[in-house]
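Colleague: Build me a model from this:
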Amino acid sequence: MIGLWHWLTSPATWSGSEGAWALIGQHLGYSGVVMGLAALIGIPLGLWVGHSGRGGSAVVNLVNGMRALPTLGLLYAAVLVIGPQLSGSAAFQVPAIGVLVILAVPPILAGTYSGIDAVPPDAHDAATGMGMTGWQRLWRVEVPCALPLILSGLRSAALQVIATATLAAYVGLGGLGYFLQLGQGARDYPMMAGGSVLVACLALVVDLVLAGVQKLVVSPGLSPESESSDR
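Modeller: A predicted model of the protein is given here:
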């Protein structure tokens, strides 16, 4: 514990191009790109499946199957297969980001589909009775009702991506996983423990930020706190 404290409080840990601040920036950069791409895939697909009612069981099976994939093995395989087709840093960045997107899509897809699927039938009937089209019903009724579960899926995906992005260091992409890789090679256990603490703290901060966003954008009547108080 003393060694961990000295490592965390040492100025050398935080300064330079391989210091903690720079690596946190890299980690957030990769995670942000991955989350953006995963949301572009998972949210529209979840909206379509939930709204149309088609392929719900296939989505559940797909999500469960993708969650069982061995991330590190898939990362190395992607680098070996896709990397030679690219040049420069893209040979490592593209496979790593692709694998992390595969990891992030399932919770986003599941949250979006579950949210749309859970919209009460009364809300559908009321929207239809008001003469809304299917498109209007989706965006004016279903998406607002499903927003808590959609954002929960995004929060779950963000936590998984931030935790798993540490593996990117093993193919030379930096991020906070660099401390784990370097510490493992040098048997510097305070560095490994410190890297783990930084990853956990970063995940916690991001989750708190997303929780704040969720509280701001979700209608009070749809929040989990409101539902529990109604009971």
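Colleague: hey, let's count contacts and neighbours off CA atoms from now on
Modeller: Noted.
Colleague: what about the longest helix in this structure?
Modeller: Scanning the chain for the helix with the most residues, using DSSP state H, yields helix 20-52.
Colleague: Can you give me the buried ones in that helix?
Modeller: Residues of helix 20-52 classed as buried by neighbour count (16 or more other CA atoms under 10 Å): 20-24, 26-28, 30-31, 34-35, 37-39, 41-43, 45-51.
Colleague: Tell me the buried residues in the following helix or strand past that helix?
Modeller: Following helix 20-52 in sequence order, the next helix or strand is helix 56-67 (DSSP states H and E). By 16+ other CA under 10 Å, the buried positions in helix 56-67 come out as 56, 59, 63, 66.
Colleague: now the helices for this protein?
Modeller: Secondary structure of the chain (DSSP H): helices located at 2-9, 11-14, 20-52, 56-67, 71-82, 90-117, 121-129, 134-137, 143-164, 177-186, 189-217, 224-230.
Colleague: got those helices as JSON lines, with distance to residue 170 columns?
Modeller: Compiled in JSON lines, the helices of the chain are given as follows (distance: least, CA to CA, whole Å):
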{"stretch": "helix 2-9", "distance to residue 170": "22"}
{"stretch": "helix 11-14", "distance to residue 170": "20"}
{"stretch": "helix 20-52", "distance to residue 170": "13"}
{"stretch": "helix 56-67", "distance to residue 170": "21"}
{"stretch": "helix 71-82", "distance to residue 170": "9"}
{"stretch": "helix 90-117", "distance to residue 170": "10"}
{"stretch": "helix 121-129", "distance to residue 170": "49"}
{"stretch": "helix 134-137", "distance to residue 170": "45"}
{"stretch": "helix 143-164", "distance to residue 170": "11"}
{"stretch": "helix 177-186", "distance to residue 170": "7"}
{"stretch": "helix 189-217", "distance to residue 170": "14"}
{"stretch": "helix 224-230", "distance to residue 170": "39"}
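Colleague: Who are the packing partners of the longest helix of the chain?
Modeller: In this structure, helix 20-52 makes packing contacts with helix 11-14, helix 90-117, helix 143-164, judged by 3 or more CA pairs under 8 Å, 6 or more residues apart in numbering; DSSP states H and E.
Colleague: mind checking how far stretch 25-39 is from the chain centre?
Modeller: Per CA atoms, centre = their mean, to the nearest Å, the displacement of stretch 25-39 from the mean C-alpha position of its chain is 8 Å.
Colleague: now the other sequence, so there's something to compare against:
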Amino acid sequence: MSAVEQAVRWLNDPLNWTNPGGILDRLGEHLSMSATAVALGCLLAWPLGLWLGHTGRGGGLVVLVSNVTLAVPTLALLTILPLTFLGFGRPAVVVALAVFAVPPLLANAYTGVRQVDPETRDAARGMGLSGGQVLRRVELPLAVPYLAAGFRTATVQVIATAALATFVNGGGLGEIIRAGFGLSIASGGGQILAGGLLVAGLALLAELVLALIERLVTPRPLRPARRRANRRAGNAIAGN
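Modeller: Reported below is the predicted structural model:
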């Protein structure tokens, strides 16, 4: 029996879905730590990116932070962080994945504010709005396409990378792959392939759902800007 046939048979076994530690349990763990990591990344990156974009003085810092965080392999962070007070398990995984999520979130937040038409910004100031009000009422709404593009990119990357959590006892769908490697290739190849397909399928589903949500929350006049933001995000991924 080929690995593909084994994977199909493994996925079609109801017990592999419902047993403790099965697909449903691992899927819940995977989604939980991915969502927590992206939320933490948003809390760190969005306020900083929006403020630096508003002041127009942090372009170099944004590039530096993005390059540094992208240069550090996630697997290296997963190896180092468990040796700190975080210990082995999910906290170390969440922090490592949050660091991985920061670059697209930070860069797109900064770019989104900087792309606002200067005349629009000047008109808002001419109406008597303070700097904070300009940011909240004018720049932030117009930056939505870029924020959405960064969120989508970060989420898909985190979901795909969270499979590495298994190396530090973090749970998730990667546990299915690791368990397959614990067997012989003849008997575990199908489980390894099935685990990989589950991770890839979840990342693809997240991409499709977030693309739809991104389109729905972006006003029609801002959709060209959303497409430009997606192209920028794609080019950044390709360049790295």
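Colleague: hey, which of the helices of structure 1 is tucked in deepest?
Modeller: When neighbours are counted by mean count of other CA atoms under 10 Å, the highest per-stretch mean among these falls to helix 90-117, a mean of 24.
Colleague: Return the residue of structure 1 that is most distant from the centre.
Modeller: Of all residues in structure 1, residue 129 has its C-alpha farthest from the mean position, at 37.7 Å, by CA atoms, centre = their mean.
Colleague: So that one versus residue 212 of structure 1, what's the distance?
Modeller: 35 Å (CA to CA, to the nearest Å).
Colleague: returning to that earlier point: aligned counterpart of the residue farthest from the centre of structure 1 in structure 2, please.
Modeller: Residue mapping for residue 129 of structure 1 onto structure 2 gives residue 126, with TM-score structural alignment as the criterion.
Colleague: what's the answer for residue 96 of structure 1, then?
Modeller: Structural correspondence for residue 96 of structure 1 with respect to structure 2 (TM-score structural alignment): residue 93.
Colleague: Test my guess that its match contacts residue 167.
Modeller: No. Because the distance of 9.7 Å does not satisfy CA atoms under 8 Å, residue 93 of structure 2 is recorded as not touching residue 167.
Colleague: Mutual contacts of those two, please.
Modeller: Any residue near both residue 93 of structure 2 and residue 167 by CA atoms under 8 Å, 6 or more residues apart in numbering counts here, and that gives residue 78.
Colleague: For residue 43 of structure 1, see how far away residue 104 of structure 1 is.
Modeller: Here the criterion is CA to CA. By it, residue 104 of structure 1 lies 11 Å from residue 43 of structure 1.
Colleague: swap that for residue 12 of structure 1, please
Modeller: Taking CA to CA as the measure, residue 12 of structure 1 falls 42 Å from residue 43 of structure 1.
Colleague: And residue 199 of structure 1, by the same measure?
Modeller: Computed as CA to CA, the residue 199 of structure 1 to residue 43 of structure 1 distance reads 26 Å.
Colleague: Need the nearest residue in space to the aligned partner of residue 42 of structure 1 in structure 2, chain neighbours excluded.
Modeller: Alignment note (TM-score structural alignment): residue 42 of structure 1 maps to residue 45 of structure 2. Once its chain neighbours are removed from consideration, residue 45 of structure 2 has its nearest residue in residue 106; the separation is 4.7 Å (CA to CA, 6 or more residues apart in numbering).
Colleague: my guess is the one you found meets residue 48, correct?
Modeller: Yes. Assessed by CA under 8 Å, residue 106 of structure 2 is found in contact with residue 48 at 7.2 Å.
Colleague: residues in contact with the aligned residue in structure 1 for residue 77 of structure 2?
Modeller: When structure 1 is aligned by TM-score structural alignment, residue 77 of structure 2 is paired with residue 74. Residue 74 of structure 1 makes contacts with residue 99, as judged by CA under 8 Å, 6+ apart.
Colleague: can we see that at 10 Å?
Modeller: Applying CA atoms under 10 Å, 6 or more residues apart in numbering to residue 74 of structure 1 gives the contacts 80, 95, 96, 98, 99, 100, 102.
Colleague: Quick one: map residue 58 of structure 2 onto structure 1.
Modeller: With TM-score structural alignment as the criterion, residue 58 of structure 2 matches residue 55.
Colleague: how close does its match sit to residue 11 of structure 1?
Modeller: With CA to CA as the criterion, residue 55 of structure 1 and residue 11 of structure 1 are 54 Å apart.
Colleague: residue in structure 2 matching residue 120 of structure 1?
Modeller: Residue 120 of structure 1 maps onto residue 117 in structure 2, with residues paired by TM-score structural alignment.
Colleague: What span of structure 2 is stretch 4-22 of structure 1 aligned with?
Modeller: Residue correspondence for stretch 4-22 of structure 1 in structure 2, counting by TM-score structural alignment: residues 7-25.
Colleague: Endpoint to endpoint, that stretch covers what distance?
Modeller: Across its full length, stretch 7-25 of structure 2 reaches 19 Å end to end, with CA to CA as the criterion.
Colleague: who's in contact with it?
Modeller: Where contact means CA under 10 Å, 6+ apart, the residues beyond stretch 7-25 of structure 2 that reach it are 3-6, 26-27, 29-30, 171-173, 175-176, 188-198.
Colleague: what about 6 Å?
Modeller: Counting contacts by CA atoms under 6 Å, 6 or more residues apart in numbering, the residues outside stretch 7-25 of structure 2 that touch it are 190, 191, 193, 194.
Colleague: Please work out how many residues are found near the counterpart of residue 174 of structure 1 in structure 2.
Modeller: Alignment note: residue 174 of structure 1 maps to residue 171 in structure 2; criterion TM-score structural alignment. Using other CA atoms under 10 Å, residue 171 of structure 2 has 25 other residues around it.
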